[in-house]
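K.L.:
Pasted the sequence and its predicted model underneath.
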Amino acid sequence: MIEIFTDGASRGNPGPGGYGVILRWGPHVKELSAGFRKTTNNRMELLAVIVGLEAITKPGIPITIYSDSKYVVDAVEKRWVFGWQKKGFAGKANGDLWARFLRIYAKHNVKFVWVRGHAGHPENERCDELAVAAALSPNLPADEGFESGMFNSK
């Protein structure tokens, strides 16, 4: 089984933001992070999950994703995102990322576990450090989906 730990951060909402991801498969551990000059916390939480899943090249392996984002976990576990998809994400923020998420999600056997943020969970704390450091990096690129305004209804 693969474990993916994720977190997103923004310095202001919107503001500079970043995500942090830890991938763990047995003894193997990989960290991923990136930042953007203007984005939102929810976009970074969701993008962390997407990037983690996109890093897995073998489909069908059981994956557990640990996230402190109720926005992401509830949207998937309560199946809201599938209703949003049927309506073309009309009136929903982050439709670009939700569509990207669903494309990669369909290739994997994914289970979500919500963890309380900033509560001492070691991997969640590390992902937060990665996300914040990425958000504070110089010369951040644009989050095109956010800055275009096209995918940020509501």
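P.N.:
Yep, that arrived.
K.L.:
Only C-alpha atoms from now on, for both contacts and neighbour counts.
P.N.:
Noted.
K.L.:
Give me the number of neighbouring residues for residue 93.
P.N.:
With neighbours defined by other CA atoms under 10 Å, the count for residue 93 comes to 18.
K.L.:
what separates the residue of the chain positioned farthest from its centre from residue 1, distance-wise?
P.N.:
Largest separation from the mean C-alpha position in the chain: residue 27, at 23.2 Å (CA atoms, centre = their mean). Remark: distance between residue 27 and residue 1 (CA to CA, to the nearest Å) = 11 Å.
K.L.:
alright, now check it against this:
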Amino acid sequence: MTEATKPALAIKRPQVTIYTDGACKGNPGPGGWGAWLSSGGHDKELFGGERETTNNRMELTAPIEALASLKRSCDVVVYLDSEYVRKGITEWIINWQRRGWKTADGKPVKNADLWQRLDSLRKLHSVEWRWVKGHAGDPGNERADMLANRGVASLSKVRGSN
């Protein structure tokens, strides 16, 4: 067989499982986000926080940071306990874009900056969005929740060191 007649080998993309969560102490107030990524026996934990934010912004930031951390195109399953994020990215975003980032009643979409970033990042991958019930014992969700709270806690450590 010559090179030209060899069947092309299918390049298998990495399979990645991501659990994400956001936390906010006050709404608005200090908040954190967390993400646990797992692929091929390797795990990665990500977390961070903002001093003045909302729970929804942290729920959006978690999958943004998780997807941004992937170095190449992957097949991804994102588990999250936020229907706001899941429905927003799978249902509502289409009409928001059609209406120039306005809601059905003509108001600006809240957190449009984050929705636009999440939309751009998801297009780099094949992403399936799955909702899980929060605080119901799902190990991945519990880990993401712990990381989100670590993100909140990291803010006081930084503040205390000044």
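P.N.:
Now that the structure is in, tell me what you want to look at. What you see is a predicted model; the values in this text were computed from it and never measured.
K.L.:
What's the match for the residue farthest from the centre of structure 1 in structure 2?
P.N.:
Residue 27 of structure 1 maps onto residue 41 of structure 2 when the alignment is built from TM-score structural alignment.
K.L.:
ok, now residue 130 of structure 1?
P.N.:
Counting by TM-score structural alignment, residue 130 of structure 1 corresponds to residue 147 in structure 2.
K.L.:
correct me, but that match touches residue 37?
P.N.:
No. Using CA atoms under 8 Å, residue 147 of structure 2 is not in contact with residue 37; the gap is 11.7 Å.
K.L.:
Are there residues contacting both of these two? Which ones?
P.N.:
Taking CA atoms under 8 Å, 6 or more residues apart in numbering as the criterion, residue 147 of structure 2 and residue 37 both touch residue 45.
K.L.:
Identify the residues contacting residue 23 of structure 1.
P.N.:
Counting by CA under 8 Å, 6+ apart, residue 23 of structure 1 makes contact with 2, 3, 4, 5, 29, 30, 31, 52.
K.L.:
Quickly check those for the two that are furthest apart.
P.N.:
Using CA to CA, those reach their maximum pairwise distance at 2 and 31, which is 13.5 Å.
K.L.:
can you pull out the strands in structure 1?
P.N.:
Ranges of strands in structure 1, per DSSP state E, are 2-10, 15-25, 28-39, 62-67, 109-114.
K.L.:
among those strands, which is nearest residue 93 of structure 1?
P.N.:
Per CA to CA, nearest to residue 93 of structure 1 of the strands of structure 1: strand 28-39, 12.0 Å.
K.L.:
which residues touch the residue nearest the centre of structure 2?
P.N.:
Most central in structure 2 under CA atoms, centre = their mean is residue 63, positioned 0.8 Å from the mean C-alpha point. Going by CA under 8 Å, 6+ apart, residue 63 of structure 2 touches 20, 35, 78, 118.
K.L.:
buried set for the longest helix along structure 2?
P.N.:
Counting by DSSP state H, the longest helix found in structure 2 is helix 139-160. Neighbour-count burial for helix 139-160 of structure 2, counted by 16 or more other CA atoms under 10 Å, picks out 140-155.
K.L.:
burial count for residue 15 of structure 2?
P.N.:
Residues lying near residue 15 of structure 2 (other CA under 10 Å) number 14.
K.L.:
just residue 104 of structure 1 next, same as before
P.N.:
17.
K.L.:
surely it meets residue 56?
P.N.:
No. In this structure, residue 104 of structure 1 is not within contact of residue 56 by CA under 8 Å, at 9.6 Å.
K.L.:
related to what we said a few turns ago, and the match of residue 130 of structure 1, how far is that from residue 43 of structure 2?
P.N.:
Applying CA to CA to residue 147 of structure 2 and residue 43 of structure 2 gives a distance of 13 Å.
K.L.:
anything in contact with each of these two?
P.N.:
Residues touching both residue 147 of structure 2 and residue 43 by CA under 8 Å, 6+ apart: residue 36.
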